[in-house]
Structures are given as C-alpha cells and as structure tokens.
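Trainee: below is the structure, and that's it, no one-letter string:
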C-alpha cells in the first residue's frame, strides 16, 4: 500500500521554510498539496462585516495561484477546494487512501474549531492529523516561559527572549515533490466567493500582489536594490509612497514569506553592508508579531470580548450606526482621520501611523465599541492577521496588553507631525 499524505496549506502559502511540507515529504511516499477556500471565511460576522473583503480575497487568490505554479515546477500540483474543510478534505482522503494530513497548528479559537472538526472527520476515516507551528519567529516551546506564564507587558517579554532564546534554522524548500496524478482544479473567482471585483486605486501607496514569488522579490528590493532597510526606523511612520515601510505584513499574514526568512536575509544584509538601529527595528517589529500570537494562546477568546483581557467591564451602549458609517466612509469631519479611512476603503491598506490614529479616534473621540472597528479592519485589510489585528485594537482601546489604561492620540498634533504639509490628506481627500 502506498503511504500518501495530504499537505493542507492554510496561512503558510510558501515552499521555503515550511516545516509542515518538509515533514510530510520525509514521512510519505507521495504527497497531495491541498488548499481549501473555507466558506466560513467569506461570510458576514456578528458585527455586520464580511470576514474577508474583496481586497484580501484577491490577494489570497493570487497567492494560491502562485503556490500552484511553484508546485507545478516541482512536478506536483495544488488541489484547490471550496467548501467546508472537514467535508472537502475527507473526500480527498477517501479518493486517494490518505493516512495522514499535515497542517499548520492553529492558535485562535475559530481556526482551532475548524482544525478540531477536520481531525474528528479524519479519525472516522482512520486518518491522523499532524500539525506544526510554522508562522512565528520563535517556537513557543523554546521560550523561557510557558504561554500561560508569559509576561503581559511586551518589554518584559522582549528582554527575556533576547537574553535567552535563539531563532531556529530555516527549513529548505524542496527541490522536487513526488505526487500522484492529481485532477485539474480551478481557482474560484471573487464572484464565487460572493464578493465584488476590485480595482487598484492609482493613489495606492503600494499595490500588493499575493504570492511567495512577489514576497521574495519585495524582500530583495527593500534590502538590496533600494537599501531602504537602513532608514526603516526613521521612515516607518511615513504615509505616502512605497518604501517608507517594509510592506512585508500582507505576505507574512498569509505565510507567503516566513519571519525566519526575513531575519536570515537581514543577517546576511548586515554582514555585507551595515547593522544599525533600523535593521534592529525590523526584528523588534517581528517580535511584536510573535508576542501577539503568544498572547492569543495565553488569553484565548478574551481578546474578542468588549473588556478584552483587562477585566475592566465597560458598560455596553447602543451602537451609534450613524457615527460608525461616517468613520467607515471617511466623513467624520476630521481630515486626517478621513484621509486614512478613505485610503483603507479604496485600497485595503493603511499605514501603521494611520491605524493607530483612526483606532484612537474610534475608541476615544467617538466612544464606540472597539470590536466594531477591529471587525471592519478584518474585512478590509489585505494584511489582516487575527492576532495582530485584535491584539492591537485591544491595546489601543486600553483593554489589552498595555500598562496604561487610556492610550489617547491628539489627532491634530499627530497630523501636524506626520503629515506636516498635508501631502497625505490632499492625496486622499481630493476627488478622483
């Protein structure tokens, strides 16, 4: 009997540094790469927003297409499924007599529920599920503390990790993959995902395209062609252009590139050129990303409650739908907030500085339930990452990982510092 396995790709859409893929190849006579467009990812949430909007969906389609192309170059392919993973994967298990499914380990509640459903269905088919942590810089089991004892203040986490932890080696991309003959499958389009088509706004700071190939090209360009990494700390709060920040976040969110790959390339760059506060700051930001994932493991669903992890119960008030819509449409009357919200609505992207300001305005000036803001970001953002998005919103709302109870931004002062000539505001408030 041929020992065949499925590699279930999720938010690890790459061949390099993919532990799940490498382990599957090593333990199998042949593998069947699979990606499933999960119906639940394209439904409307309890907050009234799509879980996945058109911008991210388009980016996902491009990333899956690129993964399929790259697998075909290694004499394999990608089966593209559409439906509920527990149902669709079971069909492939039965068709190809699969005994093991390899996949990325999930850490957040909804994703874990799906993983558990799949594992239950596989058990009924005498098939096992093996999962691996693949989307962080550090392995959580190598940290100097268990997740439940992890510090709730980032600085304490950072100091402990920098002192006691090392980043593990990357997993090399396979040179060839042995797969059985796979049936032809076609990617759905946005219409099949019940979404409208999207057009790139000419004012976009950076028109993203999904896929591992694009991610590695951006890494090379940012480090070597422009050497923008050398000024990252000074420019990262910029708002106009394509090089003020790395723009790695969208590819990281889908696993088109791994955090370990970025750091490995960063070390090569530092040896060849220069190490400075900006090159360190990129590591610092990736550490924040790991931290929010670890906090999600520690606190679980509390991050999705109105009082977050703080335990400070905030009285629920009726939702001001009028104020919410004004914020979404960029019609609050505050030009700095409105320009940022229009950019998000038209492109699926917003700068880090913009995100902090619009979230502060939402929570403090409009006094709205922060979860609605987080849910709207979930729909709109190309680079949506469940841990970073909800962790950051809770942080700004004063109910997350922040020793300060009220993180308020003076919007006018922020605008004068980060958009002193109103270049950004003129760009997005001018009718197109």
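Mentor: Now that the structure is in, tell me what you want to look at. Bear in mind that the values here come from a model prediction, so they are computed numbers and not experimental data.

Trainee: can we go C-alpha only for contacts and neighbour counts from here?
Mentor: Will do.

Trainee: can you map out the strands along the stretch 151-300 of the chain?
Mentor: Counting by DSSP state E, counting those that start in this stretch, one finds no strands in the stretch 151-300 of the chain.

Trainee: one more: the stretch 301-432 of the chain?
Mentor: For the stretch 301-432 of the chain, applying DSSP E, counting those that start in this stretch gives no strands.

Trainee: now do the lengthiest strand in the chain: distance to the chain's middle.
Mentor: Using DSSP state E to define each element, the chain has its longest strand at strand 30-38. Remark: strand 30-38 is offset 20 Å from the chain centroid, using CA atoms, centre = their mean, to the nearest Å.

Trainee: what do you get for stretch 273-280?
Mentor: For stretch 273-280 - counting by CA atoms, centre = their mean - the centre lies 25 Å from the chain centre.

Trainee: below is structure B, check it against A:
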C-alpha cells in the first residue's frame, strides 16, 4: 500500500511534515495538487476569486515543487479539477492507504475535505494523537492532517484550549516568547528510483485557468518568482548578501523597491517556505553577523502571523462575518460606485489612490499602504469591509486567509485592535511619503 501527500498551502520539500511523515512509511510516496476551479470563479462583486498575480506565482511554485520533488524521486500529480472528483480515483489507481495533508480549519477547506471523504464512501473516525496530528479512518484510507503553518506549534503554546487565546496580541506574544520553543526543521532523504510513478499531466497555463498572461510591472515591489528555490534565494539575498535584516525595523514601512521589507509573505502564504526555516536563519544571522532590535522584529512579525491563525482557530467563521469577533454593530454601507472608485484609485486621497493603483497593476502593496486603504474604506467611507477583503483576496500575490481577514477585522474595528484606531491619511502620507515620490510613481 502507498502514501499520498496532498499538497495545499505547504508547497515545499524542506521542513514539510506531511512529506516527512509519508517518507517514514512503507510503500511509495506520491504527491498531488489540485488547482480547484472554484478558486478561479467570478465573485458576486465582479472580480475573480483569484486573479492573475497570485495565480502566476502559484503556477511557478508548482513547477518548482515538481522539480524539487523529482530530485528526491517523488512524483507530483497536478489536476485542474475538484479534489472530491479526482482523489477517490487516485486512491484506487495507486493503492493509497494513507493520505497526508496540512491541517486546515477555515470553512472552504473543511468543506473540500468533507466532500472528499463523502466521495470515498466511508464512516469517519477522528483521532488526535499527541503530535497534533488528526487521523480519520475512512474504510481502508487513513487521513493524517498535521498543523504545519505555524512558528509556534499548537501543541507547544501555553494555551491548552484555543478558547483561552487572549484577544490582545501583546499578551499572546510575551507568553509564547517566554514559554515556547520553535521546533527544529525536518528533511527527507532521496527516495529509491522505483518510487517514481509515470505522470502525463502538465501544469496548466494562466489562460487554462481563465486568466490573462502578463509581464511584471517595471516598478513592482514584488518582482519575484514563486517556489521554494526562489524563497531560499530571496532569504539568502536579504539576509546574508545585503545584510538588510540589520535594518529591517527601520525600513519595513517603506513604499518603493524590493528591499524595504523581507517580502517573504507570498512564499509563507502558499508554503513555499516555512516560518520555522526563516526563524532558524534569523538565529544563524544573529550569531554570524548582527543581533539587534531589527533582527528581532522579523520574528515579531512572524508571531503576528501566528496570532492571526490562532484567532482564526479560536473564533472560526466569525472572522468572515460583518460584526467580526467582537460582535460590534456598525452602520455599514455598500455602494457599487464607491467600490469602483476605491479599486481604481479614484478617491479624494492621493495616497490611497497610489496604493490602490499599485495593487491593481502589480498584485502587491506595502503593509503601510494596506492599513491606510483599509482604514479609508472602513472608517472614512464606512463601507462593508468584507467586500474590500474579498478584493484583497483576489488581487494580492501574498493572500493568506488568516492574515487577510485578521487584518481587515482589526482595521474595521471588529477585531483585535483594543484602540479601534482610525488613520489620518494625510498625516500618514506626510510621514511615509513626505517627498511625494511614491505618489508620483503611481499617479504620474
């Protein structure tokens, strides 16, 4: 009997626990990835659920994953189809006894899991072992789901129950920093040549996904290719070639260029690199080159990323609901004309416009920009924040469900901001674009 690794947002070979566990078992190890057509459909707001920028990055990531797995003598099957249609057939064709996958808990991913299990025609018995793995025995097929997208593993945080996760980030951060250790990395060895299986499927093009091909904008702050190879190259460049990590906190609110911030977010979002890998490279950097507040601040940001995932685990679908996790009632509006103005950079605020045009033309926007355009939409115009969050989901190369919705409820005043702040956009523009260089770049 053989083992199937169902890749999702863990598109890497290094430090991948599903892949590592599969390689510990007897039998062949085969990888599979599904380009789910539902992810490329038109939303009710008139834009695609996934636009060309993230799709291009994803296809590049899949090519790289396929090559990196092949170097380990592991085949990757790629399908532009629904997982529930194809996976049961793979189980029969390749005599799969165990399916390994990253544990997901947001509704769309859970629905897909359930659909697959229904189509496999079995009763589900759920077991949770001490490693944080979830095993579902479905007829003869065992599903092993592993939390693998965190810096601090859920089994290691000082909150035995997710309901005890604090609503204030600082409390969570300090307790985890004091009581948690980041786990070591895992790696797999090269498998025997006979592990490879014949595959005829090819990676679809953007056009196959209903999207248009494009050239990267010359002013893009994120001109990088998808894939683990590119992620590790970027890490090496930012840390050890240019030593930019030593100034990270000072430059992270920049707006122009590739090196004002680490730009790891897109690879983290689809799992081209693990948060643990970045953490341990920071430790190496601090030993070899420099240790200061700037080097720590990158870890600080990784903990923020963890925190939004834990808030999602704690509150479930509340992060997608209008009243958020606070159940706060506001008089939210939705105006189609306002949406088009905001999306197209046609508001009364040039700083907002510049950021929205950058997003529209490149699929990327700085963290500073994201906070300002979100505050403008939700606090100035008091428009339904969920519509704007869906637009970010469509456009952002580095879209991550937990960070995107966590940040939107935060900025909309229905999330984890204890101060419920509202940005003074003109003041922000003066502070971060005092010479107007960024606005001139995107507004002409």
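Mentor: Received the coordinates, thanks. Fair warning: this is a prediction, and the values are worked out from it, not measured in the lab.

Trainee: how close does the longest strand of structure 1 sit to structure 2?
Mentor: Mean deviation of strand 30-38 of structure 1 relative to structure 2 after superposition (mean CA distance after the TM-score superposition for structure 1): 0.8 Å.

Trainee: buried set for the helix or strand following that strand?
Mentor: Of the helices and strands lying after strand 30-38 of structure 1 in sequence (DSSP states H and E), the nearest is helix 54-72. With burial defined by 16 or more other CA atoms under 10 Å, the residues of helix 54-72 of structure 1 counted as buried are 54-68, 70-71.

Trainee: show me where the stretch 1-150 of structure 2 has its helices.
Mentor: 17-24, 52-70, 83-93, 107-119 (DSSP state H, counting those that start in this stretch).

Trainee: closest one to residue 416 of structure 2 among those helices?
Mentor: helix 107-119 (20.8 Å; CA to CA).

Trainee: now for the aligned residue in structure 1 for residue 191 of structure 2: which residues touch it?
Mentor: Counting by TM-score structural alignment, residue 191 of structure 2 lines up with residue 176 in structure 1. Counting by CA atoms under 8 Å, 6 or more residues apart in numbering, residue 176 of structure 1 makes contact with 74-75.

Trainee: would TSV of the helices of the stretch 1-150 of structure 2 with distance to residue 142 of structure 2 be doable?
Mentor: Supplementary listing: the helices of the stretch 1-150 of structure 2 in TSV, determined by distance: least, CA to CA, whole Å:
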stretch	distance to residue 142 of structure 2
helix 17-24	12
helix 52-70	23
helix 83-93	11
helix 107-119	11
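
Trainee: residue 101 of structure 2 is nearest to which of the ones you listed?
Mentor: Taking the helices of the stretch 1-150 of structure 2 one by one with CA to CA, helix 17-24 is closest: 5.6 Å.

Trainee: residues touching the aligned residue in structure 2 for residue 64 of structure 1, list them.
Mentor: Superposed on structure 2 with TM-score structural alignment, residue 64 of structure 1 falls opposite residue 62. Under the criterion of CA under 8 Å, 6+ apart, the neighbours of residue 62 of structure 2 are 11, 203, 227.

Trainee: which of those residues are buried?
Mentor: 11, 203, 227.

Trainee: let me know the closest of the residues you listed to residue 79 of structure 2.
Mentor: residue 203 (7.9 Å).

Trainee: show me what that closest one aligns to in structure 1.
Mentor: So, by TM-score structural alignment, residue 203 of structure 2 is matched to residue 187.

Trainee: enumerate every residue touching the closest residue in space to that match that isn't next to it in sequence.
Mentor: Once flanking residues are discounted, residue 187 of structure 1 sits nearest to residue 80: 6.2 Å by CA to CA, 6 or more residues apart in numbering. By CA under 8 Å, 6+ apart, residue 80 of structure 1 lies in contact with 34-37, 185-187.

Trainee: quick one: buried residues of stretch 93-109 of structure 1?
Mentor: 93, 96-108.

Trainee: before we move on, what about stretch 307-321 of structure 2?
Mentor: Neighbour count says stretch 307-321 of structure 2 has 307-315, 318-320 buried, by 16+ other CA under 10 Å.

Trainee: give the aligned range of that stretch in structure 1.
Mentor: With TM-score structural alignment as the criterion, stretch 307-321 of structure 2 aligns to 291-305.

Trainee: and residue 43 of structure 1, what pairs with it in structure 2?
Mentor: Checking TM-score structural alignment: residue 43 of structure 1 goes with residue 41.

Trainee: from memory its match sits against residue 209, does it?
Mentor: No. Contact criterion CA atoms under 8 Å: residue 41 of structure 2 and residue 209 do not qualify, at 9.3 Å.

Trainee: residues contacting the match of residue 203 of structure 2?
Mentor: 61, 65, 80.

Trainee: which residue is nearest the centroid of structure 2?
Mentor: Taking CA atoms, centre = their mean, the centroid of structure 2 lies closest to residue 269, which sits 2.1 Å from it.

Trainee: skipping adjacent residues, who's closest to that one in space?
Mentor: Here the residue nearest residue 269 of structure 2, using CA to CA, 6+ apart, is residue 400, at 5.2 Å.

Trainee: repeat that for residue 307 of structure 1.
Mentor: residue 313 is the one closest to residue 307 of structure 1 (CA to CA, 6+ apart), at 5.3 Å.

Trainee: and residue 347 of structure 2, what pairs with it in structure 1?
Mentor: Under TM-score structural alignment, residue 347 of structure 2 pairs with residue 332 in structure 1.

Trainee: from residue 390 of structure 1, how far off is the nearest residue to that match once chain neighbours are set aside?
Mentor: Distance criterion CA to CA, 6+ apart; nearest residue to residue 332 of structure 1, sequence neighbours excluded, is residue 326 at 5.3 Å. According to CA to CA, to the nearest Å, residue 326 of structure 1 stands 22 Å off from residue 390 of structure 1.
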